[in-house]
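Visitor: Pasting the sequence and the predicted model now:
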Amino acid sequence: MRPAVASSADLDVGAAPALALVAGEVSGDLLAARLMAGLAPRLPGVRYSGIGGPRMLEQGLVSDVPMDTLTVRGLLPVLLRYRELKGIQDRLRDRLLAERPAAFIGADYPGFNLGLEQQLRAAGIPTVHFVGPQIWAWRRARIKKIQRAVSHMLVIFPFEEAIYREAGVPVTYIGHPLAETIPLQPDVAGARRALGIPVDATVVTVMPGSRMAEIKYLAEPFVRAVRLLAARDASLRFIAPMAGERQKAYFRQVVAQAGLQDVPLTLVDGASHDCIAAADAVLAASGTATLEVALFKKPMAIAYKVLPAEWMIIRHMGYLPWIGLPNILAREFLVPEFLQHAATPEALADALWFQLTEENNRARLRERFTEMHHGLLRDSARASADAVLRVIGR
């Protein structure tokens, strides 16, 4: 059962030490929870408050609002909810300025966290930002705000360390927590047994994202691609992990509106890692899931779609030719990417078919993804905890 969200009044403000954390999405919740687990034995009696998800709550976070309240993707959706999100930020800022935690730790979610960090740091509260914003991909001018907002940056990709060091931002490369939680050699048979899938089946895993905006734009082309693949090979098994009941209901609604209820796609509650481990190939929304797929050594195709007006804005803001994390880390198109209008069912189905059937490509990807896994593998909980302890002088 998910722990209840509590208010700051539930905290014993007389105890010490206290740390504040904010995560706005599932990936940040995972990152922050690992940091909290690394800190707890080294800071007896530590109290955590802020905003976070179920993993952070399990580590003892007292969350002012449910993390889902902050979860929003894209420039225009953020603008539509600006007053609501700003109100949450202001209330949290005022509480933290009154309570003065030993440090504030922002777990990703830079649009919200950097603004909060800037205000807290100006008031003398040390700030740590966990996962450097992707200034190497777009919005490079954001480094100036980071210089003002962040006392110490924790980065999860090795090439990021030099970027922040050159900008004068104290930085520590801590490795990527997913490289620790995902085994170097996934248990494919075990994952299939857990999901009730025959061990000898050919499995395609479909991952349309955890955010509603992703599902809105990707559910229909993804399911149509499944229909095309099923027509090529009726023995294929298709599964799609759903991040929660809201996402599953919304996915079904999009599929029903498109008249695609008959497509042989099984929705799975959570269990995303089992679904990836069980797969022979994966169709994934751009984001952290693509790195998870790479760490599981699976061939994939990546898709990205947003509101057309938003696409007109952001397509001119990127600095790199890649959007998928595996391709960014490899500095080449290891796996195909389909952006906006290119993310058609036909193109996605063709790409998945290639990933399923070309053995030389599959072997090459396993080798490259294994190298990538080793490069990201560190004791991230300890490394991030060490950095936070240095910041607070412990």
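Guide: Everything's here; your move.
Visitor: Only C-alpha atoms from now on, for both contacts and neighbour counts.
Guide: Fine.
Visitor: what are the ranges of the helices in the stretch 51-200 of the chain?
Guide: With helices called from DSSP state H, counting those that start in this stretch, the stretch 51-200 of the chain shows them at 54-58, 75-80, 82-99, 110-122, 143-149, 160-166, 177-181, 188-195.
Visitor: looking at the ones you listed, which is buried most?
Guide: Of all the helices of the stretch 51-200 of the chain, helix 54-58 has the most neighbours on average by mean count of other CA atoms under 10 Å, namely a mean of 21.
Visitor: and stretch 60-72, how far apart are its ends?
Guide: End-to-end distance of stretch 60-72 (CA to CA, to the nearest Å): 24 Å.
Visitor: The helices of the stretch 51-200 of the chain into CSV, with extra columns for distance to Ala213?
Guide: Putting these into CSV (distance: least, CA to CA, whole Å) gives the following:
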stretch, distance to Ala213
helix 54-58, 21
helix 75-80, 9
helix 82-99, 16
helix 110-122, 17
helix 143-149, 27
helix 160-166, 28
helix 177-181, 24
helix 188-195, 27
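Visitor: Gln257: which of these is closest?
Guide: helix 75-80 (22.0 Å; CA to CA).
Visitor: quick one: the closest one to chain centroid distance?
Guide: Averaging C-alpha positions (CA atoms, centre = their mean, to the nearest Å) puts helix 75-80 19 Å from its chain's average.
Visitor: Stretch 49-57 now?
Guide: On CA atoms, centre = their mean, the centre of stretch 49-57 falls 15 Å from that of its chain.
Visitor: Check it against this one:
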Amino acid sequence: MPRILIVTGEASGDLHGANLATAIRTLRPDVELLGVGGGKMRAAGVRLVQGIERLDAIGMVGLAQLRAAIRTYAALSRFLKENPLDAVVFIDNPGLNLRLARVAKRAGHRVIYYIAPQIWAWHGSRIGLIAQVVNRMIVILPFEEELYRRAGVRCTFVGHPLLDAVAPSYDRSELRKRVGLDETARVIGLLPGSREKEVRSLLPMMLETA
């Protein structure tokens, strides 16, 4: 029976992890799925070895968050070293996941990274570490595939997972009418993040600025 660990650290990753788990189980009903995630992954049949409640607060750096990150890293490092796994799938959250990917690689596990670190936007130097510890990168943006392949990383583009949840095309005029917006008005989206702490901290300032 294949045994796969799926690791995420935030609410958006929990959603993507749940969808991934459902897809994997469709292909291999006999698979055993373990995970670090939340309620959505649990509902998708993943047996959680740790929740993301503490991890999901790490977006804002503070002493409590740093301690939580250190404890989480230590616990998951032990788990990776002590448990046989056919693959470990890391989802986004590169601050912690790239460190754990190094541990997983040294423990002899096959490392797959789904939703790649945005090295094209910041911390491009991380691509060297990624090339060393990741067996397969699964990316959701088309230009990322060539970027990683040039660095020697085996990479597959699969498209953005949100396109499976929402219609990729719509009538702009009809949508504006539906939400009560003038058809000629300029619309600016405010996207503070997926973590509750990010939203509470950033959204008021963004609304005030807007």
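Guide: That came through, no problem. Keep in mind that what you see is a predicted model, and the values were worked out from it rather than measured.
Visitor: Need the TM-score between these chains.
Guide: The TM-score (TM-score structural alignment, normalised by the length of the second structure) is 0.84; 202 aligned residues with a CA RMSD of 2.7 Å.
Visitor: circling back to that earlier point, which of the helices of the stretch 51-200 of the first structure sits closest to Glu310 of the first structure?
Guide: helix 75-80 (6.6 Å).
Visitor: Show me what that closest one is packed up against.
Guide: Helix 75-80 of the first structure sits against no helix or strand, with contacts defined as 3 or more CA pairs under 8 Å, 6 or more residues apart in numbering; DSSP states H and E.
Visitor: Pull the residues that contact that helix.
Guide: Applying CA atoms under 8 Å, 6 or more residues apart in numbering, the contact partners of helix 75-80 of the first structure are 72, 310.
Visitor: now do 10 Å
Guide: Helix 75-80 of the first structure has contacts (CA atoms under 10 Å, 6 or more residues apart in numbering) with 70-72, 82, 84-85, 111, 213, 306-307, 309-311, 313-314.
Visitor: Run through the strands of the stretch 151-300 of the first structure in chain order.
Guide: 152-155, 171-173, 203-207, 237-242, 266-269, 281-285, 300-304 (DSSP state E, counting those that start in this stretch).
Visitor: Would you tell me which of those gets closest to Arg165 of the first structure?
Guide: Smallest distance to Arg165 of the first structure across the strands of the stretch 151-300 of the first structure (CA to CA): 6.4 Å, for strand 171-173.
Visitor: Check the offset of that closest one from the chain's centre.
Guide: Relative to its chain's centre, strand 171-173 of the first structure lies at 19 Å (CA atoms, centre = their mean).
Visitor: That one vs the second structure - mean distance after superposition?
Guide: With mean CA distance after the TM-score superposition for the first structure, strand 171-173 of the first structure departs from the second structure by a mean of 0.6 Å once superposed.
Visitor: Check which helices and strands that strand sits against.
Guide: Judged by 3 or more CA pairs under 10 Å, 6 or more residues apart in numbering; DSSP states H and E, strand 171-173 of the first structure is in contact with strand 127-130, strand 152-155, helix 160-166, helix 380-391.
Visitor: okay, and that strand goes to which residues in the second structure?
Guide: Using TM-score structural alignment, strand 171-173 of the first structure corresponds to residues 155-157 of the second structure.
Visitor: same deal with stretch 277-293 of the first structure?
Guide: So stretch 277-293 of the first structure sits over no part of the second structure, by TM-score structural alignment.
Visitor: starting at the chain centroid, how far to that stretch?
Guide: That offset, for stretch 277-293 of the first structure, works out to 12 Å (CA atoms, centre = their mean).
Visitor: Kindly check the end-to-end length of it for me.
Guide: Terminal-residue distance, stretch 277-293 of the first structure (CA to CA): 8 Å.
Visitor: likewise stretch 152-166 of the first structure?
Guide: End-to-end distance of stretch 152-166 of the first structure (CA to CA): 14 Å.
Visitor: For the closest residue to Tyr148 of the second structure other than its chain neighbours, the count of nearby residues, please.
Guide: Distances taken as CA to CA, 6 or more residues apart in numbering place Cys155 nearest to Tyr148 of the second structure, at 6.5 Å, with adjacent residues excluded. Neighbour count of Cys155 of the second structure, defined by other CA atoms under 10 Å: 22.
Visitor: do the same with Leu339 of the first structure
Guide: Neighbours of Leu339 of the first structure (other CA under 10 Å): 16.
Visitor: quick one: it and Ile302 touch, right?
Guide: Yes: with contact defined as CA atoms under 10 Å, Leu339 of the first structure reaches Ile302; the gap is 8.4 Å.
Visitor: hmm, back to that, look up how far Gly95 of the second structure lies from the residue nearest to Tyr148 of the second structure.
Guide: 20 Å.
Visitor: Same question for Arg149 of the second structure.
Guide: Using CA to CA, Arg149 of the second structure is found at 22 Å from Gly95 of the second structure.
Visitor: And Leu162 of the second structure, by the same measure?
Guide: Distance from Leu162 of the second structure to Gly95 of the second structure, by CA to CA: 23 Å.
Visitor: tell me the contacts of the corresponding residue of the first structure for Pro84 of the second structure?
Guide: Taking TM-score structural alignment for the superposition, Pro84 of the second structure sits opposite Arg100 in the first structure. By CA under 10 Å, 6+ apart, the contact set of Arg100 of the first structure is 18-20, 93-94, 120, 123-126.
Visitor: Same check on Ser77 of the second structure?
Guide: Applying CA under 10 Å, 6+ apart, the residues contacting Ser77 of the second structure are 71, 99-104, 107.
Visitor: Let's see that with 8 Å instead.
Guide: 100, 103-104.
Visitor: Excluding residues flanking it in the chain, which one is nearest the equivalent of Met41 of the second structure over in the first structure?
Guide: Under the alignment (TM-score structural alignment), Met41 of the second structure pairs with Met56 of the first structure. Spatial nearest neighbour of Met56 of the first structure, excluding adjacent residues (CA to CA, 6+ apart): Ala33 at 4.7 Å.
Visitor: So what's the residue count around the one you found?
Guide: Neighbour number of Ala33 of the first structure under other CA under 10 Å is 25.
Visitor: Just give me the mean distance for the one helix or strand it maps to relative to the second structure.
Guide: Assigned by DSSP states H and E, Ala33 of the first structure belongs to helix 26-39. Following the fit onto the second structure, the mean deviation recorded for helix 26-39 of the first structure is 1.7 Å by mean CA distance after the TM-score superposition for the first structure.
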